[in-house]
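Enquirer: structure for the following, please:
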Amino acid sequence: MAGLGADLEGATEAASALLKELGLEAYLFAIEPREGDWELKLECAVKEGWQTVTLSVDIRLLLASRTDSDARARLLRSWGAKFAACLRSTDREP
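Expert: Down below sits the predicted model:
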C-alpha cells in the first residue's frame, strides 16, 4: 500500500505540473487509481461556465513525464487537445 501512496503523490505532482504548463485559467483535478490505467478528472473553466473531463491515464507515462521530455510532450499534446475548450491564461481580455 505504501507504493500506491507514493505513486499517487507522484502522479498528482506530475499532473499538476502538466496542467500548469498547459496554462489553464481555472481548474480542479484529481487523479484516481484504477486497475490498469488510472483516471484523471478535471473540471475547468469554459466560456459558458465549467466543464468536466474524465480521461484514462497511463500511470507509467504520467510518472515518467516528471523526468522524460518525450513522455511530457506526448501527454501535453494529448491533454491539450482534450482540454481545448478550457480557458487559458492567455484568453484573458486586457
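
Enquirer: C-alpha from now on. contacts and neighbour counts both.
Expert: Will do.

Enquirer: OK, contacts around the closest residue to Thr90 other than its chain neighbours?
Expert: Once flanking residues are discounted, Thr90 sits nearest to Gly23: 7.6 Å by CA to CA, 6 or more residues apart in numbering. By CA atoms under 8 Å, 6 or more residues apart in numbering, the contact list for Gly23 reads Arg88, Ser89, Thr90.

Enquirer: how much space separates Gly23 from Gly3?
Expert: Remark: distance between Gly23 and Gly3 (CA to CA, to the nearest Å) = 30 Å.

Enquirer: now show me the structure for the sequence below, then we'll compare the two:
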Amino acid sequence: MPPLAQDIRSARAAVERLLDELGVRGFVYTVEQKETGWVLRVECGTEDGWQALALPVDPAELNASLGDPAVRAKLRADWTPHFRACATRPPAHPA
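Expert: Predicted structure coming up:
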C-alpha cells in the first residue's frame, strides 16, 4: 500500500476513535491532504440541525494517538471546544 494511503487509513482510524471518545454521534467526515496541510472536515448532528467544521490536523500526531494515550488526551482536549454542539451522548471512556 502506498505511504499516503496508509497515512489516510491511520488518520481515519484515529479520527473515528477520537470522535467516539468525545461522544460525537451522527457525523460524516473526511480527512484530506491539501497543499497547505491536512484537514479534517466534519458535519455532525446538533439539536438544531447540522454543524460543519474544518480543523487542521497533523497526520503524524493522529497516527501517534493510536498508540499513545497522552497524545490522544491532548487531541481530545484540543478538539473538545469544536465539538461541544455535536456531543449528544456521554463520552466513551478512553483506553
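
Enquirer: quick one: TM-score?
Expert: Remark: TM-score between the superposed chains equals 0.87 [TM-score structural alignment, normalised by the length of structure 1]; 90 aligned residues with a CA RMSD of 1.5 Å.

Enquirer: could you turn the buried ones of the contacts of Gly23 of structure 1 into a PyMOL selection?
Expert: This is the PyMOL syntax for the buried subset of these, where burial follows 16 or more other CA atoms under 10 Å:
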select buried, resi 88
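
Enquirer: make CSV from the contacts of Gly23 of structure 1 and add secondary structure and distance to Thr52 of structure 1 to it.
Expert: What follows is the contacts of Gly23 of structure 1, written out as CSV (DSSP: H, G, I helix; E, B strand; the rest coil; distance: CA to CA, whole Å):
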residue, secondary structure, distance to Thr52 of structure 1
Arg88, strand, 15
Ser89, helix, 18
Thr90, helix, 21
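
Enquirer: tabulate the contacts of Gly23 of structure 1 in JSON lines, adding columns for distance to Glu39 of structure 1.
Expert: Shown next, in JSON lines, are the contacts of Gly23 of structure 1 (distance: CA to CA, whole Å):
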{"residue": "Arg88", "distance to Glu39 of structure 1": "22"}
{"residue": "Ser89", "distance to Glu39 of structure 1": "25"}
{"residue": "Thr90", "distance to Glu39 of structure 1": "27"}
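
Enquirer: run through the helices of structure 1 in chain order.
Expert: Using DSSP state H, the helices of structure 1 run over 2-22, 59-64, 69-82.

Enquirer: any residues touching the last one, and which ones?
Expert: Same thing as helix 69-82 of structure 1. Contact with helix 69-82 of structure 1 is made by Leu18, Leu22, Val53, Leu61, Leu62, Ala64, Ser65, Arg66, as judged by CA under 8 Å, 6+ apart.
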